[in-house]
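Student: Just to be clear, the model below is a prediction. Sequence and coordinates:
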Amino acid sequence: MGESKRRKDALGEKYGQESYVFPWLPLTKSQSKDFMKWTTRGSWIGIAVLALIWVTVLFIGPAMGWWQLNN
């Protein structure tokens, strides 16, 4: 009897199903990986937006103020 057959006999109906991150949390390991992927992507988008706002306030804002004073 091979190892996979022993494991299949031991697990019964749970054989081949994904395991949960925690037994009390209905979240599978692949779902947690997807969550980490999306939150990482969202964090980088937030950093880019923050940098764009910072450049706008730092450079474009004072330039517009100077332009209004001279016209």
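Tutor: Now that the structure is in, tell me what you want to look at.
Student: Could you use CA atoms for every contact and neighbour count after this?
Tutor: Will do.
Student: Return the distance of stretch 13-29 from the chain's centre.
Tutor: Put simply, stretch 13-29 sits 20 Å off its chain's centre (C-alpha atoms, centre = their mean, to the nearest Å).
Student: Included below, for side-by-side comparison, is a second structure:
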Amino acid sequence: MGEAKRRKEALGDRYGKEDKIAPWFPFTKTQSEQFVNLTTRLTWIGIGALVVIWITIRIIGPAFGWWQVN
């Protein structure tokens, strides 16, 4: 008997399903990794947007005279 058949018999109904992070938590380990990757990417996008906004306000804005209040 092969290893896959032994594993299938041992796991029974759970064979081929991913493990969850915790029995009470409805997300799998792969889904949690995807969430971390997504939030990391969005964080870097936010940091880039913050830098662009800062450069616009700090450097480009005064060059056009937007800082002067009449």
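Tutor: Structure received. It should be emphasised that the depicted structure is a prediction, and the values quoted were computed from it without experimental measurement.
Student: any idea how far the residue positioned nearest the centre of structure 1 is from residue 63 of structure 1?
Tutor: Most central in structure 1 under C-alpha atoms, centre = their mean is residue 39, positioned 2.0 Å from the mean C-alpha point. Applying C-alpha to C-alpha, to the nearest Å, the value for residue 39 of structure 1 to residue 63 of structure 1 is 35 Å.
Student: Can you tell me the element the residue nearest to the centre of structure 1 falls in?
Tutor: Take DSSP states H and E as the rule and residue 39 of structure 1 turns out to sit in helix 29-55.
Student: mean per-residue distance, that helix to structure 2?
Tutor: Helix 29-55 of structure 1, aligned to structure 2 and superposed, deviates on average by 1.0 Å (mean C-alpha distance after the TM-score superposition for structure 1).
Student: what's the angle between the next helix or strand after that helix and helix 29-55?
Tutor: Using DSSP H and E, the helix or strand that follows helix 29-55 of structure 1 in sequence is helix 61-69. If you take axes from the mean of the first three to the mean of the last three C-alpha atoms, to 10 degrees, helix 61-69 of structure 1 sits at 30 degrees to helix 29-55.
Student: Which neighbouring elements make contact with helix 61-69 of structure 1?
Tutor: With contacts defined as 3 or more C-alpha pairs under 8 Å, 6 or more residues apart in numbering; DSSP states H and E, helix 61-69 of structure 1 has no helix or strand neighbours.
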